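Peer 1: Below is the sequence, then the predicted model.
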Amino acid sequence: MHIGLQLYTVRDQTAQDFKGTIRRVAEMGYEGVEFAGYGNLSAAEMRDLLQETGLKAAGTHVSLLALQEDAEREIKYCREIGCPHLVLPWLGQEWINEEGLKKLAPILNELGKRCRDQGITFAFHNHAAEFTEVAGAYWLDRLFEAVDAETLQCELDTYWAAYAGVDPVAYLKRLSGRVPVVHIKDMTPERTFTEAGAGTLPIPSYIEAAQAAQSQWYLVENDAPQIPSLESAQRSLAYLKGLK
């Protein structure tokens, strides 16, 4: 498995200097990045930046609205920069119910097929809300039952699963072979974000389970760093490398 950084972690820095921040991330020793926006770079510019820094495009987060407006544009960008995973990062609460699921499943099925036909893996990234029970099962489970595994994969955010009271290890086992990317972050005793290894979550067990589930990338993320964001990213990377 490879270690990458979800760039949402350092969004304060990318907003000021996108290219310079990417170079800093590469200098830290990360192997790849997951995008949360492209800093207004064209695909050609992004491809050149990745080549310059040696970073891989591990994935990209693209909103449902953007995909519905122009999925072809988003898929083409992924193809041109060599990004294998296009991830739906978030859904509004209006979708997290029975009726929302019925409407959403065919939309994601169609988007997933379009991605698959062009060699891109389409995936869904969870927060805590998707572990709401709907008709006796987690809404997230219902989603993965409604959309075929060849069409929709899972990017499991271990923090949000744990926050919802779900065991990420058990969930990784349940979705083995369907979780190519795993988000790694840690939780303070007060249930807020912190750097990997600085909190209460049993991250080594998550990594072991992710390896067994055939995951390909660990992606560091901190939704709200309490120290400078690049320092946060560096600390998490150092911890994960220490586990290897």
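Peer 2: Thanks, I have it.

Peer 1: CA atoms for contacts and neighbours, from now on please.
Peer 2: OK.

Peer 1: Not counting sequence-adjacent ones, nearest residue to residue 10?
Peer 2: For residue 10, ignoring the flanking residues on the chain, the nearest one in space by Cα to Cα, 6 or more residues apart in numbering is residue 229 at 5.2 Å.

Peer 1: and the one you found, what is it in contact with?
Peer 2: Taking Cα atoms under 8 Å, 6 or more residues apart in numbering as the contact definition, residue 229 lies against 9, 10, 12, 13.

Peer 1: Alongside the first one, take a look at this:
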Amino acid sequence: MKKIPVGLQMYTLREICAKDFVGTLEKVADIGYAGVELAGLYSLSPGEVKEVLDDLNLKLAGNHVPGERDLDKLIRINNEMGCTAAWGPCMPEGKLPTDEAGCIAMAEYADRVGAKMKRNGIQLYYHNHSQEFQKINDRYIMDWLLEETDPDNVAAEIDVMWVQHAGVDPAAYILSLIHISEPTRL
């Protein structure tokens, strides 16, 4: 049976990373993880992070960022690390929409950010929290985002804990996003 590589979301270890980021990465590698999703560089440069990950044979699955704030800087940092995926929220001025026009503006903004990242070799994944599961005109804000953006520019990282926190059944929500076809031949 083929071994499936498993990575670790470093946000889980953020308090330990703040004290000893490199030592924490060393322990993650020693445990046997194949890769990590970063949640900060903890005063290291992007080049230093890449060097540490390479030395430990840890793959960089992605970079979780608090928001795009300075998009050009985010792109530069990710490119310096060889990171091709970034996760995070993507709201104009960090504000959640309150009406249909706001949802459309959010989607258009995310699409522009994702397109620029894509042109620079990085896939944007929108990471939800519970607030994206408020409804506007009978649609979740998350659905507005996913349905009104180009899927080549904006993908989703569905955080099931936050979906549950919002009072939505995570399994049912994820199933609503999946298209399953019956094969006519294999």
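Peer 2: Alright, I've got the coordinates. What you see is a predicted model; the values in this text were computed from it and never measured.

Peer 1: TM-score for this pair?
Peer 2: Scored against TM-score structural alignment, normalised by the length of structure 2, the superposed chains reach a TM-score of 0.84; 175 aligned residues with a Cα RMSD of 2.2 Å.

Peer 1: circling back to that earlier point, got a winner among the contacts of residue 229 of structure 1 for most neighbours?
Peer 2: Highest neighbour count within the contacts of residue 229 of structure 1: residue 10, with 26 neighbours (other Cα atoms under 10 Å).

Peer 1: That one matches what in structure 2?
Peer 2: In structure 2, residue 10 of structure 1 lines up with residue 13, judged by TM-score structural alignment.

Peer 1: now do residue 119 of structure 1
Peer 2: Matched by TM-score structural alignment, residue 119 of structure 1 corresponds to residue 121 in structure 2.

Peer 1: repeat for residue 35 of structure 1
Peer 2: If you follow residue 35 of structure 1 across to structure 2 using TM-score structural alignment, you land on residue 38.

Peer 1: I'd like to know how far that match sits from residue 119 of structure 2.
Peer 2: 22 Å (Cα to Cα, to the nearest Å).

Peer 1: Among these two, which residue is more densely surrounded?
Peer 2: Neighbour count, other Cα under 10 Å: between residue 38 of structure 2 and residue 119, residue 38 has more, with 22 against 10.

Peer 1: hang on, that one packs against residue 7?
Peer 2: No. With contact defined as Cα atoms under 8 Å, residue 38 of structure 2 does not reach residue 7; the gap is 10.4 Å.

Peer 1: element containing residue 210 of structure 1?
Peer 2: Assessed by DSSP states H and E, residue 210 of structure 1 sits inside helix 203-212.

Peer 1: Next, the buried residues of that helix.
Peer 2: 203, 206, 207, 209, 210, 211 (16 or more other Cα atoms under 10 Å).

Peer 1: So the match of residue 119 of structure 1 belongs to a strand, correct?
Peer 2: No. Under DSSP: H, G, I helix; E, B strand; the rest coil, residue 121 of structure 2 falls outside any strand and is assigned coil.

Peer 1: What residues in structure 1 pair up with stretch 150-158 of structure 2?
Peer 2: By TM-score structural alignment, stretch 150-158 of structure 2 lines up with residues 148-156 in structure 1.

Peer 1: Quick check: end-to-end length of the matching stretch?
Peer 2: Start-to-end span of stretch 148-156 of structure 1 (Cα to Cα) is 17 Å.

Peer 1: coming back round to it: what's the nearest residue to the match of residue 35 of structure 1 once chain neighbours are set aside in contact with, if anything?
Peer 2: Leaving out its chain neighbours, the residue that sits closest to residue 38 of structure 2 by Cα to Cα, 6+ apart is residue 63, at 4.6 Å. Neighbouring residues of residue 63 of structure 2 by Cα under 8 Å, 6+ apart: 37, 38, 39, 40, 78, 83, 85, 86, 87.

Peer 1: Distance check, the last one against residue 23 of structure 2.
Peer 2: When Cα to Cα is the yardstick, residue 87 of structure 2 and residue 23 of structure 2 sit 24 Å from each other.

Peer 1: Likewise for the third one?
Peer 2: Using Cα to Cα, residue 39 of structure 2 is found at 15 Å from residue 23 of structure 2.

Peer 1: Please say which of those two ends up with more neighbours.
Peer 2: residue 39 (19 against 12).

Peer 1: ok, that one - contacts?
Peer 2: For residue 39 of structure 2, the contact set (Cα under 8 Å, 6+ apart) comprises 9, 10, 11, 14, 63, 64, 65.

Peer 1: Also residue 37 of structure 2?
Peer 2: 7, 8, 9, 10, 60, 61, 62, 63, 64.
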